[in-house]
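# how would this look folded up:
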Amino acid sequence: MSTSLVRQSLFRAVAKPSMLRASAPGLMLAQRRFASTQNMTPAESISYLNAQRQHRPNSPHAQIYQPQITWILSIANRVTGVALSGALYAGALAYLLHPVFPIIDSAHLVSLVADLPTWVKGGLKFLFAVPFTFHTFNGIRHLGWDIGKGLTIKGVYATGYTVMAATAISSIYLAFFV
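Okay, here's the model as predicted:
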């Protein structure tokens, strides 16, 4: 068979789908359409997509996982970082507002704190010491990770418990003994 005849037979098979089905039964599935399409406006498309999304299953979330020290300390490090930054900005803004509100100055704050009962002062100092010491010790832990120390599972857990113990001991010391 010459090449021109082969080209002509291929052209006829492509040009006539019925010949393609008859000549190649393995390609019959390529001719069937299992999905139908229809033209939709963008608003109809969005409403159809939203209707489909209502029937999708939700992926697992935090409720099904057992709490682990790794992700608890990670979340706590981020929360304490935000809290410490917010406290710094709030304190700086309070001192910037001193000309508007003259009661916000060091002398008034010292006399306010001096008049508080001892247990209130200790509790407030503890509330400030916990995030500060935790964020500091966890930052040191992360610096150790940056140089490649304590990256095994055993090391991560050991340093996590060390951070929690150091936070508790130093917070109690700073709040009630300094």
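
# make it CA atoms for all contacts and neighbour counts henceforth
Noted.

# so which helix or strand takes in the residue most central in space within the chain?
Here the mean C-alpha position of the chain is nearest to the C-alpha of Ile75 (Cα atoms, centre = their mean), at a distance of 8.9 Å. Assigning secondary structure by DSSP states H and E places Ile75 in helix 69-96.

# could you point out the helix or strand that follows that helix?
Sequence-wise, the next helix or strand downstream of helix 69-96 (DSSP H and E) is helix 106-114.

# structure for this one too, so we can compare:
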Amino acid sequence: MMSTRALGLGSALRKAAFAPNAVRSQIMMRNIIGKRFIQIQSVTPASGTEILNAQRLKRPSSPHFTIYQPQLTWVASIANRITGAGLSVLLYGFSIAYLIAPGTFDSAHVVEVVAGLPESVKYAGKTILAAPFAFHSINGLRHLGWDLTKFLSIKSVYGTGYAVLAASAVSTAVLVFMK
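As a prediction, this is how the structure comes out:
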């Protein structure tokens, strides 16, 4: 009896043991004979795909982020992922290009090419490189704070989000206007 209590089966066993024979036989018959019969037929893979596609068309689509009001938290999360992916693609792309053609992509040659560009192109290029780097780096510090269980209230999450945006803007400007 102790083991049935530990498993939570005590009351269920008592109900089954003290139930009238008619009730017990109904339960047994219900378990033996299924309530409904399923008709099974063989289908070709092509017609199976057609049936599956027809069922998919009838499914409701889940709400997309376009129906929600943009929030700083998810915009920053998406931006963090995009900037991380972009910086990774740039790093790996330059590294592979250097491995393929080291004479073209060595530091001296890159500095020479950049020196010959107009000032507006230099500043645009520096901004395109500095903004994702600054945002991703500073937002990474914000995430490290979260990993340390700091700044997790709604108020501080938004506060640190705005601080990341401000610090990213200042860092981008400093990086762009450095000589």
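
# before we move on, the earlier item: tell me roughly how far the helix holding Ile75 of structure 1 lies from structure 2 on average.
Its aligned residues in structure 2 lie a mean 1.0 Å from helix 69-96 of structure 1 after superposition (mean Cα distance after the TM-score superposition for structure 1).

# circling back: and the residue nearest to the centre of structure 1, what pairs with it in structure 2?
When structure 2 is aligned by TM-score structural alignment, the residue opposite Ile75 of structure 1 is Ile78.

# residues contacting Tyr158 of structure 2?
Under the criterion of Cα atoms under 8 Å, 6 or more residues apart in numbering, the contact list for Tyr158 of structure 2 reads Leu72, Thr73.

# mind listing what's buried in the host helix or strand of it?
Assigned by DSSP H and E, Tyr158 of structure 2 belongs to helix 154-176. Across helix 154-176 of structure 2, burial judged by 16 or more other Cα atoms under 10 Å covers 157-158, 160-161, 164-165, 167-169, 171-173, 175-176.

# can I get those residues in CSV with distance to Asp106 of structure 2?
Supplementary listing: the buried residues of helix 154-176 of structure 2 in CSV, determined by distance: Cα to Cα, whole Å:
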residue, distance to Asp106 of structure 2
Val157, 42
Tyr158, 43
Thr160, 39
Gly161, 38
Val164, 34
Leu165, 34
Ala167, 32
Ser168, 29
Ala169, 30
Ser171, 27
Thr172, 25
Ala173, 27
Leu175, 22
Val176, 22
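
# any idea what Tyr89 of structure 1 aligns with in structure 2?
Under the alignment (TM-score structural alignment), Tyr89 of structure 1 maps onto Tyr92 of structure 2.

# near its match, how many other residues are there?
Counted by other Cα atoms under 10 Å, the residues lying close to Tyr92 of structure 2 total 11.

# please apply the same query to Trp145 of structure 1.
By other Cα under 10 Å, neighbour count at Trp145 of structure 1 equals 15.

# picking up where we left off before, tell me which two of the buried residues of helix 154-176 of structure 2 sit farthest apart.
Val157 and Val176 (28.1 Å; Cα to Cα).

# returning to what we had before: check the offset of the helix holding Ile75 of structure 1 from the chain's centre.
Distance of helix 69-96 of structure 1 from its chain centroid, counting by Cα atoms, centre = their mean, to the nearest Å, is 16 Å.
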